[in-house]
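Peer 1: Got a predicted model here, sequence first, then my questions.
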Amino acid sequence: MKIIVIGGGAAGFFAAISAKEHNPEAEVTILEKTSKFLGKVKISGGGRCNVTNATFNSRLLSENYPRGEKFLRKAFEVFNASSMVEWLETRGVALKTYHDNCIFPLSNDSQTIIDCFMSEARRLHINLHSSQSVEEIKPTAKGFRIHCRDTEYDADRVIVTTGGQPKMSGLHWLADIGHEIIPPVPSLFTFNMPQEPIRDLMGIVVEKARVRIEGQKLLGQGPLLVTHWGMSGPAILQLSAWGARILAEKEYRCAILVNWLDEIKEEELRAQISQVMKEHGAKMMANLNPFAMPNRLWVYLLEKNEIKTSLRWNELGGKALNKLINTLINDRYVVQGKTTFKEEFVTAGGVDLQDISVQTMESKKCPGLFFAGEVMDIDGITGGFNFQAAWTTGFIAGKSAASSPASPE
């Protein structure tokens, strides 16, 4: 049996390895359009590669996917985060779990993961062909003919793992063989705020913040980073993922509301400030920051509310207090654009999941064709979730493609 995997990234390698392990007699080939395999793995997580997340309950794991939650919940019953941890550890890759549940190789180097995959591919005699850009795929009487720029390949089964595509044009060849395509839009991006003076505080991090899009119920929470162009960090990236379609419709122009104190509500905050006034009333407000935020931000928020840094806590009037409380838990900023990490881009959109069998990852429109990874309308928030979706769907697609004969739908 000849199995061709189109795409030499995370999902592609995992699908190829799974296919060969489930059917050692199969001839498995990976076609990669660039000159390098596993390029996105190399640069992911700042070159450290956040391989998965220590959320070992499949239902809870699936809740981290703005698109694909129900689909993946079923898929995770076959191969989940604990399966991936075991898979890597049995192949000699030591892992470390951090306080936020993100799992990285102990080496803190993505090359460790690349070396593991390349070693497995060599051990299993998987054919690796780089610089092979697929232009068309045609079903034939015996399977498929794949047309690349200079070469043609015949295959009994094909697994498509070409990743997220920034434009519809990158998915036309799949639409041409009958698949519904959900138009791609960016997910996981940072917010540009060219008019906001908070950018002068670039580099500061608030460990626990909550961010909402004004007029929407969507929420991002976690560390928030102020950058020279606006805001970033997990809280912002999370919000951009959940709000990917809404933000695209708004052309990335909106207002966000930041609670700098995480979950704290107004009543609780009033009581806290009242206690500070009682115990430290004579102290200058700028010198006594009672909150879990950097002092530079605290002073910035005082100045934003025209509160003099020399003012003492017991001199704070009722009107100024109300403004300060509102700023601490409902601080408004205007967003005018986004910044996408081009090499690490994640997209919402791709092949409609209704066209794919979750049990096998096989196309319902084109038997013998399988999908894995972000080419499908699946994307996760930041934290190792996008890689886990790649491993899970790759494992199932490879296993299914390698089974003989073609599974009936």
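Peer 2: In hand now; what should we look at? Numbering: from 1, shown residues only.
Peer 1: going forward, measure contacts between C-alpha atoms and count neighbours the same way
Peer 2: Noted.
Peer 1: okay but Y153 is in contact with P139, surely?
Peer 2: No - applying CA atoms under 8 Å as the test, Y153 and P139 come out as separate, 11.9 Å apart.
Peer 1: residues shared between the contacts of the two?
Peer 2: R145 (CA atoms under 8 Å, 6 or more residues apart in numbering).
Peer 1: These two: which is more packed in?
Peer 2: P139 (18 against 15; other CA atoms under 10 Å).
Peer 1: Spit out the contact partners of that one.
Peer 2: P139 neighbours (CA under 8 Å, 6+ apart): R145.
Peer 1: I'd guess I146 is in a helix, am I close?
Peer 2: No - judged by DSSP: H, G, I helix; E, B strand; the rest coil, I146 forms no part of a helix; its state is strand.
Peer 1: List the residues that contact it.
Peer 2: Counting by CA under 8 Å, 6+ apart, I146 has contacts V134, E135, E136, I137, K138, E152, Y153, D154, A155.
Peer 1: okay, now the closest residue to A94 other than its chain neighbours: neighbour count?
Peer 2: In space, and not counting its chain neighbours, A94 is closest to L106: 5.4 Å by CA to CA, 6 or more residues apart in numbering. The number of residues packed near L106 is 13, by other CA under 10 Å.
Peer 1: quick one: L106 and E89 touch, right?
Peer 2: No - taking CA under 8 Å as the definition, L106 is not a contact partner of E89, at 10.9 Å.
Peer 1: Mind listing the shared neighbours of these two?
Peer 2: Common contacts of L106 and E89 (CA under 8 Å, 6+ apart): L95.
Peer 1: Could you identify the longest helix within the protein?
Peer 2: Longest helix in the chain, counting residues (DSSP state H): helix 385-402.
Peer 1: tell me which strands and helices that one is in contact with?
Peer 2: Counting by 3 or more CA pairs under 8 Å, 6 or more residues apart in numbering; DSSP states H and E, the packing neighbours recorded for helix 385-402 are helix 10-22, strand 52-53, helix 69-75, helix 81-89, strand 157-160, strand 369-371.
Peer 1: Would you mind telling me which of these is nearest V334?
Peer 2: Distance to V334, taken as CA to CA, is lowest for helix 69-75 among these, at 30.5 Å.
Peer 1: before we move on, the earlier item: mind giving me the ChimeraX select for the contacts of I146, buried ones only?
Peer 2: In ChimeraX syntax, the buried subset of these is picked out as below (16 or more other CA atoms under 10 Å):
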select :134,136,137,154,155
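Peer 1: nearest to I236, of the contacts of I146?
Peer 2: Comparing the contacts of I146 against I236 with CA to CA places V134 closest, at 35.3 Å.
Peer 1: structure B:
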Amino acid sequence: MSKKKRIIIIGGGAAGFFTAANLDEEKFYVTILEQNSDVLQKVKISGGGRCNVTHACFDPRELTQFYPRGNRELLSVFTKFQPGDTMDWFESRNVPLKIEKDNRIFPESDSSQSIMNALINEVRNKNFEVKNQVSVTEIIKENETYLIKTKQGDFIADIVIYTTGSSPKSLKIIENLGHKIVEQVPSLFTFNIKNNLLKDLPGTSFENAEIRIPSLKTEESGPLLITHWGLSGPAVLKISAWEARTLAKLKYQFEIEVNFISKPISDAEEELKEFKNQNPKRSIGQSKIFDVTNRFWSKILEINQINPEKQIANLSGKEMALILENLCQKKLLVTGKSTFKDEFVTAGGVDLKEVNFKNMSSKILPDFYISGEVLDIDAVTGGFNFQACWSEAWLISQHLNAL
């Protein structure tokens, strides 16, 4: 029997742990090096501490549509391991999962600890080593092995698996080994907007809204939320992800047009006229015509100086036009972005042309594998970033186990 090879996994997050959890302990000595004091930190805080493990989308072609970067490369990856496989993997390790109505998948326990325990126990049962607070400073290729230099001493590896996440320091280390790095820009951010329509309304939400960026001829729809800073919610996050690079070039200064009720203005006009004909004596302030909160409706009337006591029959054509424009075609100026530090996602990372997506090996370095957020791959919210990690990690472990 050939002697066991030494694998060093750099990064104790989702991709690193899932790779280790699926490696053959008969063939390999595995050590995970994690620079923080705790492993699996993103898993822990994801989904508000419930861990949004993956998404109920079981068709690989459909699944790739949620990845602004990496969609082409991930198609073959997802044909080998997709969300159904992720569910089987955790459920067969006594972590029952549930699909919520928006198709996000969580552990039934509603605690990310269940997911963390499954991964940690699997790695522990294989007697693999996990070293916390070990910060890699440099990797040097030496003949058949890699020398991994850290502030806590050096390690020697026959095989390196690089799953560090997207920190600039880790990208610098892999760039020094000869890999090309695509510049990082934020993805998944909220829009900073100062506008009277949004003032004093944080927490107000819209079940389905449409957002357009006219200058980029792009639009997205979905739930929308008014925040202290401007607008957030899936509709905003999706458009920020798809246009991450362009919006960075615009320095986050651009105009958007919002349709708060997702209805063409002509349809909304019909509804308003019909309501007016049927309820002529009702005051405009008390009229529940569209699916928006009373506070938002009052705010539209207030900023357009329409007296809420006015009978709806007495609304002028101009006043009707103002109401409809605010509901269906509201132009707002975005003057910046806000990102959530904890669940921060970036576009950018290791250039995908330099990775073999059959097994996630580097095309530049022998016996070197790359997966997770360190790659120039990112997704919209909903469990998709984790799914890419699980699938890529699975390919690495199966490829190495078969060597």
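Peer 2: That came through, no problem. On a predicted model such as this, the values are computed, not experimentally measured, just so you know.
Peer 1: quick one: TM-score?
Peer 2: Remark: TM-score between the superposed chains equals 0.95 [TM-score structural alignment, normalised by the length of structure 2]; 399 aligned residues with a CA RMSD of 1.5 Å.
Peer 1: Next up, the contacts around the alignment partner in structure 2 of the residue nearest to A94 of structure 1.
Peer 2: The alignment partner of L106 of structure 1 in structure 2, by TM-score structural alignment, is E108. By CA under 8 Å, 6+ apart, E108 of structure 2 lies in contact with V95, P96, L97, K98.
Peer 1: can you tell me which of the residues you listed are in strands?
Peer 2: Among the contacts of E108 of structure 2, the members found in strands (DSSP state E) are L97, K98.
Peer 1: Output the contacts of E108 of structure 2 in TSV, with distance to E243 of structure 2 and neighbour count appended to each entry.
Peer 2: Output for the contacts of E108 of structure 2, formatted as TSV (distance: CA to CA, whole Å; neighbours: other CA atoms under 10 Å):
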residue	distance to E243 of structure 2	neighbour count
V95	36	19
P96	36	16
L97	32	20
K98	31	16
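Peer 1: that's a helix at T346 of structure 2, yeah?
Peer 2: No - T346 of structure 2 sits outside any helix when classified using three-state DSSP, being strand.
Peer 1: wait, what's in contact with it?
Peer 2: S166, Q184, V185, P186, S187, L188, D378.
Peer 1: tally of neighbours for the last one?
Peer 2: Meaning D378 of structure 2. Around D378 of structure 2 there are 28 other residues, counting by other CA under 10 Å.
Peer 1: can you check the fifth one too?
Peer 2: Using other CA under 10 Å, S187 of structure 2 has 27 other residues around it.
Peer 1: Contacts only, for it.
Peer 2: Going by CA under 8 Å, 6+ apart, S187 of structure 2 touches L237, S240, A241, W242, A244, F344, V345, T346, A347, D378.
Peer 1: average distance between the helix or strand that contains E255 of structure 2 and structure 1?
Peer 2: In the assignment (DSSP states H and E), E255 of structure 2 maps to strand 254-259. By mean CA distance after the TM-score superposition for structure 1, the fitted strand 254-259 of structure 2 averages 1.5 Å away from its aligned residues in structure 1.
Peer 1: And the helices in structure 1?
Peer 2: Taking DSSP H, the helices of structure 1 run over residues 10-22, 39-47, 58-62, 69-75, 81-89, 111-123, 172-175, 234-242, 244-249, 266-280, 295-304, 318-330, 385-402.
Peer 1: okay, those in CSV with distance to V258 of structure 1 and mean neighbour count next?
Peer 2: CSV is the format used below for the helices of structure 1 (distance: least, CA to CA, whole Å; neighbours: other CA atoms under 10 Å):
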stretch, distance to V258 of structure 1, mean neighbour count
helix 10-22, 35, 28
helix 39-47, 25, 17
helix 58-62, 26, 18
helix 69-75, 27, 19
helix 81-89, 32, 16
helix 111-123, 37, 16
helix 172-175, 40, 16
helix 234-242, 10, 26
helix 244-249, 17, 17
helix 266-280, 14, 14
helix 295-304, 12, 17
helix 318-330, 5, 16
helix 385-402, 25, 28
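Peer 1: can you put those in CSV and add distance to K217 of structure 1?
Peer 2: Shown next, in CSV, are the helices of structure 1 (distance: least, CA to CA, whole Å):
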stretch, distance to K217 of structure 1
helix 10-22, 33
helix 39-47, 29
helix 58-62, 20
helix 69-75, 19
helix 81-89, 29
helix 111-123, 38
helix 172-175, 34
helix 234-242, 10
helix 244-249, 11
helix 266-280, 18
helix 295-304, 25
helix 318-330, 14
helix 385-402, 22
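Peer 1: Excluding chain neighbours, what is closest to the residue lying farthest from the centre of structure 1?
Peer 2: Residue farthest from the centre of structure 1, counting by CA atoms, centre = their mean, is A282 at 47.7 Å. Spatially, and ignoring its direct neighbours in sequence, A282 of structure 1 is nearest to R312 (5.7 Å; CA to CA, 6+ apart).
Peer 1: ok, now V134 of structure 2?
Peer 2: For V134 of structure 2, the closest residue by CA to CA, 6+ apart turns out to be Q35, at 4.6 Å.
Peer 1: is it true that the one you found touches T150?
Peer 2: No - taking CA under 8 Å as the definition, Q35 of structure 2 is not a contact partner of T150, at 9.7 Å.
Peer 1: Give me the common contacts of these two.
Peer 2: V134, S135, V136.
Peer 1: I'd say the last one and K149 touch.
Peer 2: Yes - under the criterion of CA under 8 Å, V136 of structure 2 is in contact with K149, at a separation of 5.9 Å.
Peer 1: how close does the corresponding residue of structure 1 for K149 of structure 2 get to R199 of structure 1?
Peer 2: Per TM-score structural alignment, the equivalent position to K149 of structure 2 in structure 1 is H147. H147 of structure 1 sits 49 Å away from R199 of structure 1, going by CA to CA, to the nearest Å.
Peer 1: between the helices and strands packed on helix 385-402 of structure 1, which gets nearest to S62 of structure 1?
Peer 2: When these are compared by CA to CA, helix 69-75 sits nearest S62 of structure 1, at 5.0 Å.
Peer 1: Kind regards, and thank you for your time.
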